[in-house]
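**Q** Sequence plus predicted model, see below.
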Amino acid sequence: MQFMLMINEDESVYAGPEGAALMEQVLAGHMKLAEDLVAAGVPFSGERLKPAATATTLRFDNGTTTLHDGPFAETHEELGGFYIIDVASLDEALEWARRIPVPKGGIEVRPVWPMGAEG
């Protein structure tokens, strides 16, 4: 079963010289996680996203569509990246999610609903 692990984090922790060093540590952690997924035989994909300031959001309200600069919601955490992993259970997906390096934020774990699949 596929799960998407959405990395929601506070981008402000990466500001300044200390933030740049933290970013290097976090990226090294992601590289290690990818190596561990490969070693465990877990099929996966993932990408890093550009900062939330580069986002454009479409909002829909009963047939009216509005366009907004920025991320989906008013929050101090933005979607920074994601993994899609193929594992046997939610418990296994949660174990992998716990290993994602996030200095400040959270990981949303959600099952993928394959196109054309019912229920």
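**A** Perfect, I can see it now.
**Q** switch to C-alpha atoms for all contacts and neighbour counts from now on
**A** OK.
**Q** Please work out which residues outside the biggest helix by length in the chain touch it.
**A** Longest helix in the chain, counting residues (DSSP state H): helix 16-39. For helix 16-39, the surrounding residues in contact (CA atoms under 8 Å, 6 or more residues apart in numbering) are Val13, Tyr14, Pro43, Phe44, Arg99, Ile100, Pro101, Val102, Pro103.
**Q** this is the comparison structure:
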Amino acid sequence: MRFMVIVKATEDSEAGIMPSEELLTAMMKYNEELVKAGIMLAGDGLHPSSKGARVHFSGDKRTVIDGPFAETKELIAGYWIWQVRSLDEAIEWVKRCPNPMLGESEIEIRQLFDIEDFGDAATPEIREQEKRLRSETERLAGK
């Protein structure tokens, strides 16, 4: 099972306050444990929403909204993609994570869909296309 592990933003992360050397060292050690355990597929921190944008869809219309965005508690400061056996295993790994922020913080865990989750809507043609696209993205990522 693949999971996206989401580090929620805080006022500090949205203000662009960078982590200390001590926290970066702790997070790199944690990331190394994840890689050695064979579960970390990807992971990165994100710039504050002030450097981002949203695109709102309404029928055929597209509206661009520049950051920053007001609801800090709904924003993402970073993420990992993990391959683990279960949600419980992902939870156990998150419990081992150093606090990613200076003060209180929150990490959300969400399972990613696999093509099989779409049932009959994922026709053989769609499944083959998904397989081809996944192979190509892995090739481009140097795997």
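**A** That came through fine. All of these numbers come straight from a predicted model, not from anything done at the bench.
**Q** Can you pull the TM-score for these?
**A** Overlay of the two chains. TM-score (TM-score structural alignment, normalised by the length of the first structure): 0.77; 115 aligned residues with a CA RMSD of 2.7 Å.
**Q** Let me see the ranges of the helices in the second structure.
**A** 11-14, 21-36, 87-95, 124-140.
**Q** Name the stretch among the ones you listed that sits most buried.
**A** Ranked by mean neighbour count, the helices of the second structure are led by helix 11-14 with a mean of 18 (mean count of other CA atoms under 10 Å).
**Q** Show me which pair in the contacts of helix 16-39 of the first structure is furthest apart.
**A** Largest separation among the contacts of helix 16-39 of the first structure by CA to CA: Val13 and Pro43, giving 30.3 Å.
**Q** how about the contacts of helix 16-39 of the first structure in a markdown table, adding distance to Asp69 of the first structure?
**A** Formatted as a markdown table, the contacts of helix 16-39 of the first structure follow (distance: CA to CA, whole Å):
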| residue | distance to Asp69 of the first structure |
| --- | --- |
| Val13 | 22 |
| Tyr14 | 21 |
| Pro43 | 34 |
| Phe44 | 30 |
| Arg99 | 32 |
| Ile100 | 28 |
| Pro101 | 28 |
| Val102 | 25 |
| Pro103 | 26 |
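**Q** which of those count as buried?
**A** Buried by 16 or more other CA atoms under 10 Å: Tyr14, Phe44, Ile100, Pro101, Val102, out of the contacts of helix 16-39 of the first structure.
**Q** Need the nearest residue in space to the second one, chain neighbours excluded.
**A** In space, Phe44 of the first structure comes closest to Ile85 once its chain neighbours are excluded; the distance is 4.3 Å by CA to CA, 6 or more residues apart in numbering.
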